[in-house]
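Novice: My questions are about this predicted structure, shown below with the sequence.
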Amino acid sequence: MSRIESKVRTLARESKEMRSAIETVLERAEGGDVKWVDVRDDITSGQWGRLIEKEILVDGDEGFRIEDITGVQAGLEAESDYEYEEIETTSWTKWDKGAGLFTLLLFIGYAFSSVRDVIGTSVDLVIGPIDAVLPFYAVIMVLALATGLYSSLLRVGLMDMEKMGEYQARMKDMSSRRKEARKSGDDEEMDRLQEQQMEMMGDQIGMMKEQFRPMVWIMFLTIPAFLWLYWRVWDGQGAELGTLVVPFAGEVTWTTGIIGPIQMWIVWYFLCSMAFTQIIQKGLNISMSPTAS
């Protein structure tokens, strides 16, 4: 595949209008040469500019000429049956919806001590033996390690990175085209792109669904552990946890506000969680960046 054919195929996939513009330029070209006056009634200045930018049209003796007529024809022929279909969104299963509902109910635990007691004592059956043999800072490190591990695995297992890449590629392309139309002052192209952007609202909703699905399961597992920490510090035997020495703050308790009202146990948990998540993703070669096909 030649360079020009590849560029024509990419442009032809942007929209039916862009494909039609390329066909118009090819049809009006005489011996490969074409002028803006020959096509301005049928294509927009933005589309004309895209062809120049992609070097499909280059400077000629009189106006412009098509760089590679054969490549343009091959590119259009290859994309002649291309259909502009919506990206199929991922459907949530009944388990996903159930986990989401349960996660919402778990938030009640932060407001009612009776709920914290039930969840705290239940989770303590699992974490209690670890808490009995390790200092509290190490217990938080263990929870942060577990959080980083299952968070990374759930994102990989439940989020379709290829589909996310398609969503982001479409939005990036739309942003680029709007920028070019605004720069060239092409109001007609801006109006058309505005309509397309409104039609792409479904893509934004689909991307949010892709991102939120693994988050539901992550919160489903994390909130009980976080509530146990809250219960352990405030409702359990928090006074027995002792003090610790931290940079700039000196000797503090686990309930001391370190960053404004944010207490020491929360700061330590998030620092450990972020660090372990990075280590796990590097160690397991897990990429969180979407990839387009």
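Specialist: Noted; the coordinates are in hand.
Novice: can we go C-alpha only for contacts and neighbour counts from here?
Specialist: OK.
Novice: Against Trp48, how distant is Asp38?
Specialist: Per CA to CA, to the nearest Å, Asp38 is found 11 Å from Trp48.
Novice: of these two, who's got more company?
Specialist: Trp48 (19 against 13; other CA atoms under 10 Å).
Novice: Please name the residues that touch the more buried one.
Specialist: By CA atoms under 8 Å, 6 or more residues apart in numbering, the residues touching Trp48 are 21, 36.
Novice: distance of it from Lys16?
Specialist: 15 Å.
Novice: mind listing the helices in the stretch 51-200 of the chain by residue range?
Specialist: 69-78, 94-106, 113-133, 136-158, 161-184, 187-199 (DSSP state H, counting those that start in this stretch).
Novice: Tell me which of the ones you listed approaches Asp59 most closely.
Specialist: For these, distance to Asp59 was read as CA to CA. The smallest value, 14.5 Å, belongs to helix 69-78.
Novice: and that closest one, what does it pack onto?
Specialist: On a contact count with 3 or more CA pairs under 8 Å, 6 or more residues apart in numbering; DSSP states H and E, helix 69-78 meets helix 3-14, helix 16-28.
Novice: Presented hereafter is structure B, for comparison with structure A:
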Amino acid sequence: MSDNQTEKKAKKKGGIVNTIQNIILVLGFGIFIASIFLPPWFRDTMSYYVNIIVSPINATMPFYIAVLIIAAIVTVASTIIQKYTMDWDLYRRVMQKNQAYQKEYREAQLSGNKKRLKQLEQEQLSMMQDQSSMSKQQLKPMGFIVFVSIPLFWWAYWYLQQPGVYTQMIFPLIGTITMTDSFLIFPYWVWWSLICSMAISSVVRKALNTGAVSPS
């Protein structure tokens, strides 16, 4: 196969992948907007169909364990997607540049070096191109995350309103709580979901070497 044919094939494959990513992105944010602005029947219907998929997990264990397992599945899947849809070399380069820039800018401010401050302001303009490129890349996996996490969020809210659902658990550092009770505005089940996601994400990201930035 010639180089031209290989390049055309790679471009075609890349175009298909980008199209799929854009579709998921649109669907994800479409679901997010619809779940906020449409009447409750939309959220209830969505939650009902999500429950059909999730019920094999949820039916055999307490709700908080089901949340832990679902958080693990979503976090692993989204991290893998992030790993292969983002340019992590660019990400690390931009973050390291930002760290170095902030440090040098503070030093120039403290020393009153107006000439260096002006130079740094010019350098910031050149850094914006890489930052813009990185922001566009971050939208790609965001589509999948929103597409999956929003229906699961509303499913959990819907499920906990069903009669006969046992909603208590022993919460870290607090003791036995009812998961539908609120703490700092949000119900405990939301905090539990966030704790699970952050803990699992930290382990998975380290294992897959995504998002790590060496300190400057």
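Specialist: Thanks, I have the structure now. Keep in mind the model is a prediction, meaning the values are calculated, not measured.
Novice: ok, back up a step: make TSV from the helices and strands packed on helix 69-78 of structure 1 and add distance to Trp92 of structure 1 to it.
Specialist: Below are those laid out as TSV (distance: least, CA to CA, whole Å):
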stretch	distance to Trp92 of structure 1
helix 3-14	29
helix 16-28	32
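Novice: Include mean neighbour count when you put the helices of the stretch 51-200 of structure 1 into JSON lines, please.
Specialist: Formatted as JSON lines, the helices of the stretch 51-200 of structure 1 follow (neighbours: other CA atoms under 10 Å):
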{"stretch": "helix 69-78", "mean neighbour count": "18"}
{"stretch": "helix 94-106", "mean neighbour count": "14"}
{"stretch": "helix 113-133", "mean neighbour count": "15"}
{"stretch": "helix 136-158", "mean neighbour count": "18"}
{"stretch": "helix 161-184", "mean neighbour count": "16"}
{"stretch": "helix 187-199", "mean neighbour count": "14"}
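Novice: export those helices to a markdown table and tack on distance to Gly206 of structure 1?
Specialist: Output for those, formatted as a markdown table (distance: least, CA to CA, whole Å):
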| stretch | distance to Gly206 of structure 1 |
| --- | --- |
| helix 69-78 | 29 |
| helix 94-106 | 16 |
| helix 113-133 | 34 |
| helix 136-158 | 14 |
| helix 161-184 | 8 |
| helix 187-199 | 13 |
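Novice: Would you mind saying which of those lies nearest Ile52 of structure 1?
Specialist: Minimum separation from Ile52 of structure 1 across the helices of the stretch 51-200 of structure 1 (CA to CA) falls at helix 161-184, 12.1 Å.
Novice: after superposition, how close is the closest one to structure 2?
Specialist: By mean CA distance after the TM-score superposition for structure 1, the fitted helix 161-184 of structure 1 averages 3.7 Å away from its aligned residues in structure 2.
Novice: what's the angle from that helix to helix 187-199?
Specialist: Helix 161-184 of structure 1 and helix 187-199 are oriented at 160 degrees to each other (axes from the mean of the first three to the mean of the last three CA atoms, to 10 degrees).
Novice: other SSEs contacting helix 161-184 of structure 1?
Specialist: helix 45-53, helix 187-199, helix 201-230.
Novice: mean shift between the last one and structure 2?
Specialist: I take that to be helix 201-230 of structure 1. Mean for helix 201-230 of structure 1 is 2.0 Å (mean CA distance after the TM-score superposition for structure 1).
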